[in-house]
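In: fold the following, please.
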Amino acid sequence: MALSSTDIGSRTEFGSYFLSENATTKDPLTWIVLDRDAESVLLLTEFGIDCRCYHPGCGDITWENSEYRSWLNGEFYSTAFSADEKELILETVNRNPDNELYHTRGGNDTRDRVFALSLDEVKHYLPDTRSRQTTPTPFTLAKNLWTHKDKTCYWWLRSPGIMQYNAATIYYSGLVSDIGCFAGDEKVAARPAIRVRI
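Out: The predicted model follows:
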C-alpha cells in the first residue's frame, strides 16, 4: 500500500526487521497510521518488534540520554530501513515534558528519526485500552519478555515514570502507566514510531 493513500488507523508496510524466531532473515514491518497531514504520516509499529531496556543501571535518566533512544536512532534505524527509505523518514522535534503526576523531569527537547511515543501522544493517538494493546513478534517473544496469557505485552513510552530511573509504559491490558517500569528492565517491548514523508 502506498503511504500517500493510507488513512488514519490503517496498516501499511515500510522497512523490514527480524520478525521470525530464528532471526536469520528480515521481513516487512507493519505500521499503524496514527496521524497524517498533507506532507507526512506518523507511524507506529503494530507489534512489539524487539525487547530492550530503556537504560541500563539505576541512575537518573531522561529520554535524551537513554540507551533506548540511541538504539532506535542507531542500530534499529540502520538495520530496518534502506537508503531510499531513510530519505523519506523525517527528523521529528520531540517535546519531553515532565511527568505531571510525579514531577519527574522529562528533559530537553530532542530531534529524532525514530522515537517512542510520549504519555500525551499515546493518550491522544490511542485513546482507549484496546487500541494500545499489542503483542510481540516471534523474534521478540523468544527473548522472554513479560507477556500476559493472551500474549499481550508491556511496551515503552519515552516519558519519565514515578522516579527518575523509571520510564512510563503501557501495560498488557492497554492501561497507561505513569508510574512506569524500572529503566533497566529488559523484558519490555520496543514499539518504534516514525514520521515519513509522502
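In: every contact and neighbour count from this point should use C-alpha atoms.
Out: Fine.
In: ranges for the helices of this structure?
Out: For the chain, the helices defined by DSSP state H occupy 67-71, 77-80, 83-88, 119-125, 129-132, 138-141.
In: name the single longest strand found in this protein.
Out: Secondary structure of the chain per DSSP state E: the longest strand is strand 26-36.
In: which strands and helices sit next to that strand?
Out: Counting by 3 or more Cα pairs under 8 Å, 6 or more residues apart in numbering; DSSP states H and E, the packing neighbours recorded for strand 26-36 are strand 11-18, strand 40-45.
In: now do the buried residues in that strand.
Out: Leu29, Thr30, Trp31, Ile32, Val33, Leu34, Asp35, Arg36 (16 or more other Cα atoms under 10 Å).
In: adding distance to Tyr172, write those residues out as TSV.
Out: Formatted as TSV, those follow (distance: Cα to Cα, whole Å):
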residue	distance to Tyr172
Leu29	21
Thr30	20
Trp31	19
Ile32	18
Val33	21
Leu34	20
Asp35	24
Arg36	27
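In: any idea which of those residues is closest to Gln133?
Out: Ile32 (12.5 Å; Cα to Cα).
In: what residues does that closest one make contact with?
Out: If you count contacts by Cα atoms under 8 Å, 6 or more residues apart in numbering, Ile32 has them with Ile8, Gly9, Ser10, Arg11, Thr12, Leu43, Leu44, Thr45, Glu46.
In: what distance do you get for it to Gly106?
Out: 26 Å (Cα to Cα, to the nearest Å).
In: again with Phe81
Out: In terms of Cα to Cα, Phe81 sits 28 Å off from Gly106.
In: what about these two, which has more around it?
Out: Between Phe81 and Gly106, Gly106 has the larger neighbour count (other Cα atoms under 10 Å), namely 23 against 18.
In: that one reaches Gly161, doesn't it?
Out: No - if you go by Cα atoms under 8 Å, Gly106 and Gly161 don't touch, sitting 9.3 Å apart.
In: which residues do those two both contact?
Out: Asn99.
In: still on that earlier bit, and the angle for the longest strand of the chain with strand 11-18?
Out: For strand 26-36 against strand 11-18, the angle by axes from the mean of the first three to the mean of the last three Cα atoms, to 10 degrees is 140 degrees.
In: also this sequence, please, to line up against the first:
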Amino acid sequence: MIKCPKCKKENPDGSKFCKYCGCQFAQKPTQTKKSSKKIIIAVVAVLLVAVIVLGVIYIPKLFEDKNVENELLPEKIDLKNTEVGDYINFGSYEQDGDTSNGKEPIEWIVLDKQDGKIFVISRYILDFRQYHTEYEAITWEDCALRSWLNNDFIDSSFTDKEESMIPTVTVTADVGPEPEVDPGNDTQDKVFLLSMEEADEYFSSEKEKMCKLTECTEDERNEWKRAHSYAFSSEEEEGYGHWFLRSPGYYGCGALMIYSSGKFGGNGPGLGVNCYQGIRPAMWITV
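Out: The predicted structure follows:
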C-alpha cells in the first residue's frame, strides 16, 4: 500500500495518484533506468580502453614521425668562427669497424681560411685504397682514386646540405720530386689529395706530416701488409700510416706519399700506383 503524503490515506501499490485527493506520488527508479545506467558505464569503459590502446599505438609513432621530420630538415652548420689550426666535425664515415653503431663524425684540421671558405684535411687516415687499379703511368687527372673521392666518398660521407657547402675548385697539376715526370692537367674537383708542394706548405715538419689511421683502416692496413709479408716500421706499430699525395712519384707508375715517419716516399717495391695506402681527403668548405 502507498500512503498519500497529503491526505494520509492508503492507496494500492503501483498507484500514480491518490484516489482520494489526486496527489501525484513520487515514482521509484525502474529497472530500465538501472539498465541504462549500466549500459552508459559500459560504453564509457569501452571508449576509455579504446583511447588507451590508440594512445599506446599512435603516440610513439607521432614522436617517431617528428624525429624523422627533424632529420629531414636542413642542418644548421655554422663554421664561420673557425680558425686555422682548429679541428671541426663535418660529415661521417665508418671508422671504428663496428657498423652496428653507425658512422662516426669525420674530424678535420683547418689548414687555411680565405674568401668565405676554409681548407681542410682529415685528421686521420680514413681509408686504405689504391691510387689506381692498374700498374701503369697515370696522373691524378685519370686515376681511379680521384673518381672514388668525388663520387663514392662524397655520397657516403655527406648529407645533401653538407655536400652543397663543398665547392668545386681548380686542383692544380703540381709536379712531384722528379720534375720530368708528367703531372697531367689541372682538374675540377670537390675532394682531392694534397700535392707535395701543399704538404710542405701546410705541414712544416716531418712530425706534423705523420698521421694515424682510424681503427678499421689500421686493421685493413695490417691485414694487407701481413698478406704481402711487409715489415712494420716502429711508427706503424704505433698506429701511424703512409698516406697518398696527388703529385706523381719518382716515375710515372710510382705513387708519391708521406711515409708513416713523415718523410716523402714512393720509390721502392710495393709502392706503385696500384698499391694500397692511406687516404686523407682534402677539400674546401663554404662557411
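In: once aligned to the second structure, how far is the longest strand of the first structure on average?
Out: With mean Cα distance after the TM-score superposition for the first structure, strand 26-36 of the first structure departs from the second structure by a mean of 0.4 Å once superposed.
In: counterpart of Leu157 of the first structure over in the second structure?
Out: Aligning on TM-score structural alignment places Leu157 of the first structure opposite Leu245 in the second structure.
In: and its match, what does it touch?
Out: Leu245 of the second structure is in contact with Leu193, Leu194, Ser195, Met196, Ala255, Leu256, Met257, Ile258, counting by Cα under 8 Å, 6+ apart.
In: 6 Å instead?
Out: Residues near Leu245 of the second structure by Cα atoms under 6 Å, 6 or more residues apart in numbering: Leu193, Leu194, Ser195, Leu256, Met257.
In: re earlier: pull out the buried residues from the contacts of Ile32 of the first structure.
Out: Arg11, Thr12, Leu43, Leu44, Thr45, Glu46.
In: aligned partner of the first one in the second structure?
Out: Taking TM-score structural alignment for the superposition, Arg11 of the first structure sits opposite Tyr87 in the second structure.
In: against Ile106 of the second structure, how distant is its match?
Out: Taken as Cα to Cα, the span from Tyr87 of the second structure to Ile106 of the second structure is 10 Å.
In: quick one: what's aligned to Thr30 of the first structure in the second structure?
Out: Match for Thr30 of the first structure (TM-score structural alignment): Glu107.
In: leaving out the residues flanking it, which one is nearest to the counterpart of Ser82 of the first structure in the second structure?
Out: In the second structure, the residue paired with Ser82 of the first structure is Thr159, using TM-score structural alignment. What sits nearest to Thr159 of the second structure in space, not counting adjacent residues and going by Cα to Cα, 6 or more residues apart in numbering, is Gly91, at 7.2 Å.
In: try Arg105 of the first structure
Out: Asp98 (4.5 Å).
In: what's the match for the one you found in the second structure?
Out: By TM-score structural alignment, Asp98 of the first structure lines up with Val175.
In: quick check, its match in contact with Pro183.
Out: Yes - the pair Val175 of the second structure / Pro183 is scored as a contact, 5.4 Å apart, by Cα atoms under 6 Å.
In: report how many residues lie close to Pro281 of the second structure.
Out: Pro281 of the second structure has 23 nearby residues by other Cα under 10 Å.
In: cool, the one 5 residues further on as well?
Out: Applying the criterion other Cα under 10 Å, we find 18 residues in the vicinity of Thr286 of the second structure.
In: Leu213 of the second structure now?
Out: Count around Leu213 of the second structure with other Cα under 10 Å applied: 28.
In: Ile125 is in contact with that one, correct?
Out: Yes - Leu213 of the second structure is within contact range of Ile125, at 4.5 Å (criterion: Cα under 6 Å).
In: Asn185 of the second structure - how many residues pack around it?
Out: Going by other Cα under 10 Å, the residues that sit close to Asn185 of the second structure add up to 13.
In: actually, Ile89 of the first structure.
Out: 21.
In: cool, and Glu218 of the second structure?
Out: Glu218 of the second structure: 24 neighbours (other Cα under 10 Å).
In: what lines up with it in the first structure?
Out: Checking TM-score structural alignment: Glu218 of the second structure goes with Leu141.
In: tell me where the stretch 151-287 of the second structure has strands.
Out: Secondary structure of the stretch 151-287 of the second structure (DSSP state E, counting those that start in this stretch): strands at 169-171, 187-189, 191-192, 243-248, 255-258, 264-265, 276-279, 282-286.
In: what do you get for the stretch 1-150 of the second structure?
Out: 2-3, 10-11, 87-93, 104-114, 117-122, 127-130.
In: wait, which of those strands is closest to Ser204 of the second structure?
Out: Using Cα to Cα and comparing the strands of the stretch 1-150 of the second structure, the one that lies nearest Ser204 of the second structure is strand 104-114, at 11.8 Å.
In: one step back: show me the contacts for the match of Arg11 of the first structure.
Out: Tyr87 of the second structure neighbours (Cα under 6 Å, 6+ apart): Trp108, Ile109.
In: any idea how far it is from Cys275 of the second structure?
Out: Counting by Cα to Cα - Tyr87 of the second structure and Cys275 of the second structure are separated by 30 Å.
In: go on, Met283 of the second structure?
Out: For Met283 of the second structure, the distance to Cys275 of the second structure - Cα to Cα - is 24 Å.
In: and if you look at Ile121 of the second structure?
Out: 22 Å.
In: which residue in the first structure aligns with Lys190 of the second structure?
Out: So, by TM-score structural alignment, Lys190 of the second structure is matched to Arg113.
In: spatially, which residue comes closest to that match, not counting chain neighbours?
Out: Glu91 (4.7 Å).
In: so the one you found touches Val114, yeah?
Out: No - between Glu91 of the first structure and Val114 there is no contact under Cα under 6 Å: 8.1 Å.
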